[in-house]
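> Would you be able to build a 3D model of this:
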Amino acid sequence: MTNETTVKIKRQLLTLHYNVMNAIAKWGHLSVPSLHKLMPDKRPLNALYKATRELTAWGWLDCVVDKRKNKIFALTSRAVQELGIQGLETRGRSFLQMDIARTVWAFDQDGFFETLGLEAQPSIKMLDCVVKGPHPKALIVDHDLSHVSKTFQRIEDFTSAASPDAPLDIIALGEHRAAELQRFITQKGFRFQVHLIEVDV
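Below you'll find the predicted structure:
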């Protein structure tokens, strides 16, 4: 194999790794089949599996196993910083904020948690997480990049599908939003908990 061929192959691999991170930055958590559907340059599934394994080993991606035993990949903070240094603007930045807040919160809880809506979605799922165990809970994550009325609507949708007494926690990423959500819940007479988690991404 000539030096020129070797350089060309290495360049293609680096481009693939960059494109994988770019797609995850744009869409949030993704599985390999979702990457395969969403990436503009179509690559074989086995190449994407190899790239995600390598990026995880190098510390650029975190791997989460969902309730169906699928591997879902998310950017590490190191990868987010690297893409930021390169000046990449991602439409999915709000997904990154929400995913980090959800993961931080969920790992602090007792018992098993399963993530919902981790596949690429055109819009955010109503429930972001369900915590299982002796005291199961549902979780909605609010973030400053969407209007607070959307979170209000999600809470009301939840109560109509479940009940005002159902176990639900709401995560706010800023003090102002936490206070606003607490006022809304108090006015409605709901007994949900609002948690403030300040996440810097």
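
> When you work out contacts or count neighbours from here on, use the C-alpha atoms and nothing else.
OK.

> Could you pull out the buried residues of the longest helix seen in the chain?
Ordering each helix of the chain by length in residues (DSSP state H) puts helix 3-27 first. Residues Leu16, His17, Asn19, Val20, Met21, Asn22, Ala23, Ile24, Ala25, Lys26, Trp27 are the ones in helix 3-27 that count as buried (16 or more other Cα atoms under 10 Å).

> can you redo those as CSV with distance to Ser149?
Formatted as CSV, the buried residues of helix 3-27 follow (distance: Cα to Cα, whole Å):
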residue, distance to Ser149
Leu16, 39
His17, 38
Asn19, 34
Val20, 33
Met21, 31
Asn22, 30
Ala23, 28
Ile24, 27
Ala25, 25
Lys26, 24
Trp27, 23
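
> next up, for comparison:
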Amino acid sequence: MPDVLAAPVEPRILDELGPLELWTTTVTVARAATKAGRDRLGRLSGRFRAAERIRAHAGRLLDPAYLTFERQVGLDPTVPPTVLERDAREVVVTGQLMPSHPVADVRLAILAEVGVPLGALDAARTTGPWSLRTVVGGESYRGGGVVAANDLVVADAVGPVAPVVGDPPGDLAAGPRTRDVVLYAVRVPGIASWEVSEAVWRAATYLSAT
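Prediction:
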């Protein structure tokens, strides 16, 4: 099992927003992850009462610390910033956390279990080391999409690969056919460091079927 590593965070971000951390690991998706992911979401649908949690937390499954952080960076916490969370609202209607493909399923499972939002990049399209930093003027996402100077981003050795909150753009995001996945999560003030690093580790064990 690959190690879960703490990536560098730009000092200016720490000064402005507090003790943020970026945790990453790279994992190969096992064939068994597809069935295991579907089974896991089926069990979680009843055990965690996701529909009730979504109703109680303004349509979100996140730990409240992440909602506070979204307000802090100027986002509306009542509007889910990822496709995964928007799709998860279907549980209110269906009563089930609906499976899609292994990477999406593991992200949804971790969100339901511990409230930590995971990002997932196609490891074939990004080159470590990764970091959490602000955008330099003139930079852009390799996968397409607008990025403004001073925006907070997850970056690799070449440039920005994802916003600090939201989905990676274009084909940088891991999808149904992705074999090697970079999993990452940002620890924000109000949630323990070990909870976030363990969430990344747990997702990696799920995907590798270990």
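
> Report the TM-score for the pair.
Overlay of the two chains. TM-score (TM-score structural alignment, normalised by the length of the first structure): 0.23; 78 aligned residues with a Cα RMSD of 5.5 Å.

> thinking again about what came up before, what packs against the longest helix of the first structure?
helix 32-38, helix 45-57, strand 71-75, helix 77-85, helix 93-107 (3 or more Cα pairs under 8 Å, 6 or more residues apart in numbering; DSSP states H and E).

> Which strands and helices lie in contact with the shortest one?
What it means is strand 71-75 of the first structure. helix 3-27, strand 61-65.

> right, so of these, which gets closest to Phe113 of the first structure?
Closest to Phe113 of the first structure of those, according to Cα to Cα: strand 61-65, at 10.9 Å.

> buried residues in the closest one?
Quick answer for strand 61-65 of the first structure (16+ other Cα under 10 Å): Leu61, Asp62, Cys63, Val64.

> ok, now how distant is the third one from Ala178 of the first structure?
Think Cys63 of the first structure. In this view, Cys63 of the first structure and Ala178 of the first structure are 30 Å apart by Cα to Cα, to the nearest Å.

> The second one too?
When Cα to Cα is applied, the distance between Asp62 of the first structure and Ala178 of the first structure equals 28 Å.

> same check, this time on Leu48 of the first structure
According to Cα to Cα, Leu48 of the first structure and Ala178 of the first structure sit 39 Å apart.

> next one: Leu75 of the first structure
Distance from Leu75 of the first structure to Ala178 of the first structure, by Cα to Cα: 26 Å.

> tell me which element Leu121 of the second structure falls in.
strand 119-122 (DSSP states H and E).

> So which elements touch that strand?
Using 3+ Cα pairs under 8 Å, 6+ apart as the contact test, the elements touching strand 119-122 of the second structure are strand 180-187.

> Same drill for Leu75 and Ala178 of the first structure, tell me which one is more crowded.
Leu75 (27 against 20; other Cα atoms under 10 Å).

> Val20 is in contact with the more buried one, correct?
No - assessed by Cα atoms under 8 Å, Leu75 of the first structure is found out of contact with Val20, at 9.9 Å.

> how close does Glu4 of the first structure sit to Glu54 of the first structure?
Glu4 of the first structure is 23 Å from Glu54 of the first structure, by Cα to Cα.

> And Asn19 of the first structure, by the same measure?
Counting by Cα to Cα - Asn19 of the first structure and Glu54 of the first structure are separated by 14 Å.

> Ok, Ile170 of the first structure next?
Noted for Ile170 of the first structure: a distance of 35 Å to Glu54 of the first structure, by Cα to Cα.

> And Lys71 of the first structure, by the same measure?
14 Å.

> With Leu45 of the first structure instead?
Distance from Leu45 of the first structure to Glu54 of the first structure, counting by Cα to Cα: 14 Å.

> ok, now which ones touch Val65 of the first structure?
Applying Cα atoms under 8 Å, 6 or more residues apart in numbering to Val65 of the first structure gives the contacts Lys71, Ile72.

> Could you verify my assumption that Ile170 of the first structure touches Lys137?
No - contact criterion Cα under 8 Å: Ile170 of the first structure and Lys137 do not qualify, at 10.4 Å.

> Name the residue in the two with the higher neighbour count.
Neighbours were counted for Ile170 of the first structure and for Lys137 using other Cα under 10 Å; Ile170 has more, 20 against 15.

> so the more buried one sits in a strand?
Yes - under DSSP: H, G, I helix; E, B strand; the rest coil, Ile170 of the first structure sits within a strand.

> how near is it to Phe152 of the first structure?
Distance, Ile170 of the first structure to Phe152 of the first structure, by Cα to Cα: 11 Å.

> do the same with Ala23 of the first structure
Using Cα to Cα, Ala23 of the first structure is found at 29 Å from Phe152 of the first structure.

> Kindly report the same for Leu16 of the first structure.
As for Leu16 of the first structure, its distance to Phe152 of the first structure is 40 Å (criterion: Cα to Cα).

> What is the neighbour count of Trp194 of the second structure?
10.

> right, I mislabeled it, should have said Ser160 of the first structure
10.

> again, but for Glu156 of the first structure
16.

> Please apply the same query to Tyr66 of the second structure.
21.
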